[in-house]
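Q: missing the sequence, but the structure's below:
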């Protein structure tokens, strides 16, 4: 059995992980954060999210999304893979506006799914560059449609799972769900990394 030493992506402390047959055969990912950092995250009590929003998650999101640390897409890959690997519905990550994605250099939702080896399809486009976090609760609820279907997308009689990073008021997911249902989707459910 070989030991590989890497560093925790959050605190830079050495991680020692052993490569074993079990790891290889069960498709376990190598750990990317230490046990101490992992313990700072609080699991969600709902079936529609992995974690609760807390200070550790606030720090993670800031580093990942706003400081553009794409390596952090790997932090929750094992949990996401375990939760989504048997999903029968087509997974659609909530998209960013094209200009925002160019500015941020990557789609944080797509990178989370790629890191977890979860297949997805992008059928939606964001209509506004403004983020939901820049609006108060009332503005979010009264927002104009946030998405439209990508030209040529066929969604009739299919099931979808929308995937987003955080659910606060649920406005983003509600808007995306309406677009898909209005286009003929059979069923739309949602799953988020974080329950706000």
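A: Yes, it's here. Since this is a predicted model, take the numbers as computed values, not measurements.

Q: alpha carbons only for contacts and neighbour counts from here, please
A: OK.

Q: what's next to the helix of greatest length in the chain, contact-wise?
A: The longest helix of the chain (DSSP state H) is helix 171-182. Applying C-alpha atoms under 8 Å, 6 or more residues apart in numbering, the external contacts of helix 171-182 come out as 94, 124, 132, 140-141, 145-149, 155, 162, 164, 167, 187-190.

Q: let's bring in a second model and compare:
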């Protein structure tokens, strides 16, 4: 079996299972060398509002600004930093559309989600244009067997790629989402939003606004990268 990122052969681990002749499938299909290029955030000092890696536990400037604008902070947690390795992964997975890469971080994302107190998991959707071009939602594909509800819909023809926008444009972008009319079951619930990358937070806060307007009790978020 070859690594999906570098294409080199993945050497089997010589553990008790292999010695007993029991084969364990590496569903992620990524070699140890490639995995070390991704910077994990677990156990690191991060901003309590967005999960950004930093030197203190104080709110970062971005989160202070969101708070000053009246937003309830999402307390976002991320699995990895958005370093060069993660950017290259996203380029291959999202923009080239290599669907095989969906499983690489499923276990890490699921582990982070299972640590949260929640009632409903809601993935951030893609636009119709993105769906037609790419053929899949990169977020739901990464979730694996975890149950979720696709409550959000994209109202704009194409909500646009955050990576292609200037920072200022992201922050002032209009509301790209809508909720279904029948949302009585959301009252008082704890919603966990899931997205691939937290950039400015604008996309997640747009989604959170709708849920708070619908009467939910709490909205928080988890992302693969920050």
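A: In hand now; what should we look at? As the structure is a computational prediction, the values presented were derived from the model and not from experiment.

Q: picking that back up, of the contacts of helix 171-182 of structure 1, buried ones?
A: The neighbour-count test (16 or more other C-alpha atoms under 10 Å) marks 94, 124, 132, 140-141, 145-149, 155, 162, 164, 167, 188, 190 as buried among those.

Q: which of the residues you listed sits closest to residue 33 of structure 1?
A: Ranked by distance to residue 33 of structure 1 (C-alpha to C-alpha), those are led by residue 164 at 21.9 Å.

Q: name the SS class of the alignment partner in structure 2 of that closest one, please.
A: When structure 2 is aligned by TM-score structural alignment, the residue opposite residue 164 of structure 1 is residue 195. Local secondary structure at residue 195 of structure 2 is given as strand here, using DSSP: H, G, I helix; E, B strand; the rest coil.

Q: next one: the closest residue in space to residue 195 of structure 2 that isn't next to it in sequence relative to residue 181 of structure 2, how far apart?
A: Leaving aside its chain neighbours, residue 195 of structure 2 sits nearest to residue 223 (4.9 Å; criterion: C-alpha to C-alpha, 6 or more residues apart in numbering). Residue 223 of structure 2 sits 27 Å away from residue 181 of structure 2, taking C-alpha to C-alpha, to the nearest Å as the criterion.

Q: again, but for residue 171 of structure 2
A: Taken as C-alpha to C-alpha, the span from residue 171 of structure 2 to residue 181 of structure 2 is 27 Å.

Q: tell me where structure 1 has strands.
A: Assigned by DSSP state E, structure 1 shows strands spanning 2-7, 14-19, 49-52, 90-93, 124-126, 147-149, 159-167, 187-195.

Q: which residue range of structure 1 does stretch 204-218 of structure 2 align onto?
A: Residue span in structure 1 matched to stretch 204-218 of structure 2, by TM-score structural alignment: 173-187.

Q: buried sites along the matching stretch?
A: 173, 174, 175, 176, 177, 178, 179, 180, 181, 183, 185.

Q: isn't the match of residue 164 of structure 1 up against residue 142?
A: No. The pair residue 195 of structure 2 / residue 142 is not scored as a contact, 9.8 Å apart, by C-alpha atoms under 8 Å.

Q: corresponding residue for residue 66 of structure 2 in structure 1?
A: So residue 66 of structure 2 corresponds to nothing, using TM-score structural alignment.

Q: what is the burial count for residue 66 of structure 2?
A: Here the count is done by other C-alpha atoms under 10 Å, and residue 66 of structure 2 has 18 residues near it.

Q: chain center to the helix or strand containing it: distance?
A: Element membership for residue 66 of structure 2 (DSSP states H and E) is helix 61-68. Distance, stretch centre to chain centre, for helix 61-68 of structure 2: 21 Å (C-alpha atoms, centre = their mean, to the nearest Å).

Q: run through the neighbouring helices and strands of that helix.
A: Here helix 61-68 of structure 2 touches no other helix or strand, going by 3 or more C-alpha pairs under 8 Å, 6 or more residues apart in numbering; DSSP states H and E.

Q: quick one: the longest helix of structure 1 to structure 2 mean distance?
A: Helix 171-182 of structure 1, aligned to structure 2 and superposed, deviates on average by 0.5 Å (mean C-alpha distance after the TM-score superposition for structure 1).

Q: taking the buried residues of stretch 173-187 of structure 1, tell me the two that lie furthest apart.
A: The farthest-apart pair in these, when distances are taken by C-alpha to C-alpha, is 173 and 183, at 15.5 Å.
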